[in-house]
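>>> I'll drop the sequence and a predicted model, then ask my questions.
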Amino acid sequence: MAYVIGDACIACGSCAAECPVEAISAGDDKYVIDPDKCIECGSCANVCPVDAPKPE
């Protein structure tokens, strides 16, 4: 069960900077997580100021 980034994302990039496997990239209006790369570590959720990343 990979993490997904919800609509609350403010595109600050803190999640992408924290991801140890570089599974997060900038999308059109928010960041997105590649479910094939995500290792479900939760690092992104721990640093997000708006709690946008959630387990799928």
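In hand now; what should we look at? None of the values given here were measured: they were computed from a predicted structure.

>>> CA only for contacts and neighbour counts going forward, please
Fine.

>>> mind listing the helices for this structure?
Using DSSP state H, the helices of the chain run over 14-18, 43-47.

>>> ok, residues contacting the last one?
Residues outside helix 43-47 that contact it (C-alpha atoms under 8 Å, 6 or more residues apart in numbering): 14-16, 18-19, 51-54.

>>> Please repeat the previous calculation with a cut-off of 6 Å.
Under the contact criterion C-alpha atoms under 6 Å, 6 or more residues apart in numbering, helix 43-47 has outside partners 15, 53.

>>> Next up, a structure to set beside the first:
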Amino acid sequence: MKVELEADKCVASGQCVVAAMDVFDQDDDGIAILLAEEVGDDQLDDVKEAIAVCPAAAIRLSRQ
């Protein structure tokens, strides 16, 4: 699955990092950074959690 992040929508809550630290990080201003655009089945639940807790709805999953 492909992870899409709209960084311009990010409100720097950091919830995505807490939910999926192997997929997301934050820059010096707290804005989310995507570490992995492609995720396997082992990371899918964490990314779905990040999507659910993102207050800005800035994260999406899509099929290739």
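Cool, the structure landed. Predicted model only: the values in this text are computed from it and were never measured.

>>> before we move on, back to that, can you tell me which of the helices of the first structure comes nearest to residue 1 of the first structure?
Closest of the helices of the first structure to residue 1 of the first structure is helix 43-47, at 14.1 Å (criterion: C-alpha to C-alpha).

>>> mean shift of the closest one relative to the second structure?
Compared with the second structure after the fit, helix 43-47 of the first structure shows a mean deviation of 1.0 Å (mean C-alpha distance after the TM-score superposition for the first structure).

>>> That helix maps to which residues in the second structure?
Under TM-score structural alignment, helix 43-47 of the first structure corresponds to residues 49-53 of the second structure.

>>> Roughly how far does the closest residue to residue 19 of the second structure other than its chain neighbours sit from residue 24 of the second structure?
Leaving aside its sequence neighbours, residue 19 of the second structure sits nearest to residue 50 (C-alpha to C-alpha, 6 or more residues apart in numbering; 5.2 Å). Residue 50 of the second structure sits 9 Å away from residue 24 of the second structure, going by C-alpha to C-alpha, to the nearest Å.

>>> what sits against the residue lying farthest from the centre of the first structure?
In the first structure, the residue that sits farthest from the middle, by C-alpha atoms, centre = their mean, is residue 28; the gap is 14.2 Å. Residues near residue 28 of the first structure by C-alpha under 6 Å, 6+ apart: none.

>>> All good on my end, thank you.
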